[in-house]
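Novice: predicted model, plus sequence, below.
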Amino acid sequence: MSVFPRVIPVLLVSEGYLVKPVKFSGERYIGDPINAVRIFNEKQVDELVVLDIDAAVKGTDPDHRLIEEIASEAFMPVAYGGGVRTSEQARRITGIGIEKIVLNTAAFETPALVTEIAELLGSSSTVVSIDAKRRITGGYETYSRRASRKTGLSPVDAAKRAVELGAGELIVSSIDRESTFSGYDLKLVASVAEAVEVPVIALGGASGLNDFAAALQAGASAVAAGSLFVLNGKHRAVLITYPGQAEIRSLRPS
């Protein structure tokens, strides 16, 4: 088992295209997700997350054609989320070659599905994504449906419930920080990591290695980023990047 921290690119797709919103709003066309997967292969990425950001909002099924293409091209384990509403859909997706299923909207609207998928595929293949935003009055609120619907749960309560239902891993994403390059919300990450025993992946706001290190220090088991790995420079030009192995090794706690 690797002792190095997991550094995970997150690809957001909509209607088959790679896109990048800011704070979960709007979206900028980035390119072909398959091309991004191929580049990440070359860069020896250890793990990848692919999320269809509109499937739950539009009520569409997972794009099995795209998923099959990704699974056939990826040299690394892939987690997929977006539009999964039944355990049969989850079974089909993992049968294609995807390792993990990521649930967000369904985890809040039909929580029993988390348990069904965990029992079918195992907790290690069942991931719940928690999208959180700071309240003006203090604390946090969690959202589903691409940050358009409040769940009524705090991130800590959402995390605890997800684990009780069977989730073996959590992605904790800051809506306020997404695509801002302003650093992770470390308070959010720490609060969830302290509340559960399963791995917590920090997402939203990373600008570089220092942010990765800070999130790991705050209790995250792994770090993830979207914009950092697909946009580059002051003008945010499209460029697929990933840190070298020496840089990732430098994140290992001393």
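Specialist: Cool, the structure landed.
Novice: only C-alpha atoms for contact and neighbour calcs from this point on.
Specialist: Will do.
Novice: show me where the stretch 1-150 of the chain has strands.
Specialist: For the stretch 1-150 of the chain, the strands defined by DSSP state E, counting those that start in this stretch cover 6-14, 17-22, 25-31, 48-52, 78-81, 100-103, 126-134, 140-144, 149-150.
Novice: can you add distance to Glu88 and mean neighbour count and give those back as CSV?
Specialist: Formatted as CSV, these follow (distance: least, C-alpha to C-alpha, whole Å; neighbours: other C-alpha atoms under 10 Å):
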stretch, distance to Glu88, mean neighbour count
strand 6-14, 22, 22
strand 17-22, 25, 20
strand 25-31, 30, 14
strand 48-52, 18, 21
strand 78-81, 14, 24
strand 100-103, 12, 27
strand 126-134, 14, 25
strand 140-144, 22, 21
strand 149-150, 26, 14
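Novice: and of those strands, who's closest to Pro199?
Specialist: strand 126-134 (9.8 Å; C-alpha to C-alpha).
Novice: make CSV out of the strands of the stretch 1-150 of the chain and add distance to Ser173.
Specialist: CSV is the format used below for the strands of the stretch 1-150 of the chain (distance: least, C-alpha to C-alpha, whole Å):
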stretch, distance to Ser173
strand 6-14, 11
strand 17-22, 13
strand 25-31, 14
strand 48-52, 13
strand 78-81, 14
strand 100-103, 13
strand 126-134, 5
strand 140-144, 10
strand 149-150, 15
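Novice: can you tell which of those strands is closest to Val238?
Specialist: strand 25-31 (6.6 Å).
Novice: if you count contacts, what does the closest one end up packed against?
Specialist: Counting contacts by 3 or more C-alpha pairs under 8 Å, 6 or more residues apart in numbering; DSSP states H and E, strand 25-31 is packed against strand 17-22.
Novice: this is the comparison structure:
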Amino acid sequence: MLRPRLIPCLLLRNGGLVKTRQFRDATYVGDPINAVRIFNEKEVDELLTIDIDATVRGQEPNYDLISQLAAECRMPLTYGGGVATPEQVQRIIKLGVEKVALSSAVIANPALIQDAARIVGSQSIAVVADVRRRADGSFEAFTHSGTRATGKSPEAIARLATEAGAGEFIVNDIDRDGMLAGYDLALVARCRAETSLPMTILGGAASLDDMAGLFAQHPIIGAAAGSLFVFKGKYRAVLINYPDRRRKEALLSRHHELVQS
């Protein structure tokens, strides 16, 4: 049975853990392996990891680092960054990763979704749309860490992911990345209307209240965050954190009431 998920997102650069604001100004915040160990202790639902440089630099995924992350991780792990072929997807899954996130490669070659799903199963393929809001209020997807416009809407990519047989659709809001301004619920609603796939929303969460607000409108969804789970306080001190069982159960019990009503 699908349920709401609270998902930390770790951004990787040169083997380190970084945090960005609107996909810029990447700041080193620590060792990703150490972060995984802490999240293990906190019993997180899932972990999303993204190499923000691999595609931009035309590099293959860092398989050694992925292997280390997967070996350490005791929760379902999703990896994205630099993946462009079904063979790469298969190699990453064999390392112990549960899902592979595809972005720019599926814009250039939509058949990659179906080809990869045929090898590893649809449940292991997530399609990511990194999006910005246009001046007219619509949204456009970008690739290569937000540097290349695609001319495609996230709604169109949601439909593509659904029709091609992906197992999940991830929406990453560039405008709200690292800004702690809350999720853009209008963006979520537009994408939700176009796909029945499990969805994860990333970009903007400043508190558990933001996640509760997301669950209020879309009860069965993944609420992902970077800064919320990496920083603490108004001075953004680096502190890996995650709600304890009591706080998480309170949030999810509220979700259960919404589903039942």
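Specialist: In hand now; what should we look at? Nothing here was measured: the structure is a model prediction, and the numbers come from that model.
Novice: and the TM-score between these chains?
Specialist: Superposed pair, TM-score by TM-score structural alignment, normalised by the length of the first structure: 0.96. Supporting alignment: 253 aligned residues with a C-alpha RMSD of 1.2 Å.
Novice: out of the strands of the stretch 1-150 of the first structure, flag the one nearest His235 of the first structure.
Specialist: That would be strand 25-31 among the strands of the stretch 1-150 of the first structure, by C-alpha to C-alpha, at 13.3 Å.
Novice: once aligned, what mean separation remains between the closest one and the second structure?
Specialist: Following superposition, strand 25-31 of the first structure is found to deviate from the second structure by 0.8 Å on average (mean C-alpha distance after the TM-score superposition for the first structure).
Novice: need the contact partners of that strand.
Specialist: 17-21, 230, 238 (C-alpha atoms under 8 Å, 6 or more residues apart in numbering).
Novice: how about a cut-off of 6 Å?
Specialist: Identification of contacts with strand 25-31 of the first structure by C-alpha atoms under 6 Å, 6 or more residues apart in numbering yields 18-21.
Novice: for stretch 177-184 of the second structure, buried residues please.
Specialist: Buried residues in stretch 177-184 of the second structure, counting neighbours by 16 or more other C-alpha atoms under 10 Å, are found at 177-180, 182-184.
Novice: can you give me the end-to-end distance of it?
Specialist: Stretch 177-184 of the second structure has an end-to-end distance of 11 Å (C-alpha to C-alpha, to the nearest Å).
Novice: same question, stretch 118-131 of the second structure
Specialist: So stretch 118-131 of the second structure: terminal residues 27 Å apart, C-alpha to C-alpha.
Novice: next: stretch 195-207 of the first structure.
Specialist: OK, stretch 195-207 of the first structure end separation, C-alpha to C-alpha: 26 Å.
Novice: which residues does it contact?
Specialist: In contact with stretch 195-207 of the first structure (C-alpha under 6 Å, 6+ apart) are residues 168-174, 177-184, 220-225.
Novice: next, the buried residues of that stretch.
Specialist: 196, 198-207.
Novice: same question for stretch 146-160 of the first structure.
Specialist: So, applying 16+ other C-alpha under 10 Å, buried residues of stretch 146-160 of the first structure: 146-147, 150-151, 153-156, 158-160.
Novice: in the second structure, which helix has the most residues?
Specialist: helix 245-260 (DSSP state H).
Novice: does anything pack onto that one? Which helices or strands?
Specialist: The contact analysis (3 or more C-alpha pairs under 6 Å, 6 or more residues apart in numbering; DSSP states H and E) places helix 245-260 of the second structure against no helix or strand.
Novice: what segments of the second structure are helices?
Specialist: Using DSSP H, helices in the second structure cover 32-41, 63-72, 86-94, 104-108, 111-120, 154-164, 185-192, 208-217, 227-230, 245-260.
Novice: may I see the buried residues of the last one?
Specialist: Neighbour counts using 16+ other C-alpha under 10 Å place 251-252, 255-256 of helix 245-260 of the second structure among the buried residues.
Novice: so that helix versus helix 208-217, what angle?
Specialist: Helix 245-260 of the second structure and helix 208-217 are oriented at 20 degrees to each other (axes from the mean of the first three to the mean of the last three C-alpha atoms, to 10 degrees).
Novice: try the first one
Specialist: Direction vectors for helix 32-41 of the second structure and helix 208-217, defined by the same axes, to 10 degrees, enclose an angle of 70 degrees.
Novice: what does helix 32-41 of the second structure contact?
Specialist: Contacts of helix 32-41 of the second structure (C-alpha under 6 Å, 6+ apart): 17, 74.
Novice: run the last query once more with 8 Å
Specialist: For helix 32-41 of the second structure, using C-alpha under 8 Å, 6+ apart, the contacting residues are 10, 12, 15-17, 68-69, 72-75, 240-242.
Novice: swap in stretch 98-107 of the first structure?
Specialist: 51, 56, 67, 71, 77-82, 84-85, 90, 94, 113-114, 124-130, 144-145, 162.
Novice: and for stretch 231-240 of the second structure?
Specialist: Against stretch 231-240 of the second structure from outside (C-alpha under 8 Å, 6+ apart): 29, 35, 38-39, 229-230, 241.
Novice: please name the nearest non-neighbouring residue to Ala215 of the first structure.
Specialist: The shortest distance from Ala215 of the first structure to any non-neighbouring residue, by C-alpha to C-alpha, 6 or more residues apart in numbering, is to Leu186 (6.1 Å).
Novice: state the distance from that neighbour to Ala193 of the first structure.
Specialist: 10 Å.
Novice: higher neighbour count, these two?
Specialist: Ala193 (23 against 18; other C-alpha atoms under 10 Å).
Novice: who's in contact with that one?
Specialist: Counted by C-alpha under 8 Å, 6+ apart, Ala193 of the first structure has contacts 199-200, 218-220.
Novice: so which of those persist in the second structure?
Specialist: Here is what carries over to the second structure from the contacts of Ala193 of the first structure, by both residues aligned by TM-score structural alignment, their matches' C-alpha atoms under 8 Å: Val200.
Novice: can you lay out the contacts of Ala193 of the first structure as a markdown table showing distance to Phe108 of the first structure?
Specialist: Below are the contacts of Ala193 of the first structure laid out as a markdown table (distance: C-alpha to C-alpha, whole Å):
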| residue | distance to Phe108 of the first structure |
| --- | --- |
| Pro199 | 19 |
| Val200 | 18 |
| Ala218 | 26 |
| Gly219 | 24 |
| Ala220 | 22 |
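Novice: wait, the residue nearest to Ala215 of the first structure touches Leu216, no?
Specialist: No: at 9.4 Å, Leu186 of the first structure does not count as touching Leu216 under the criterion of C-alpha atoms under 8 Å.
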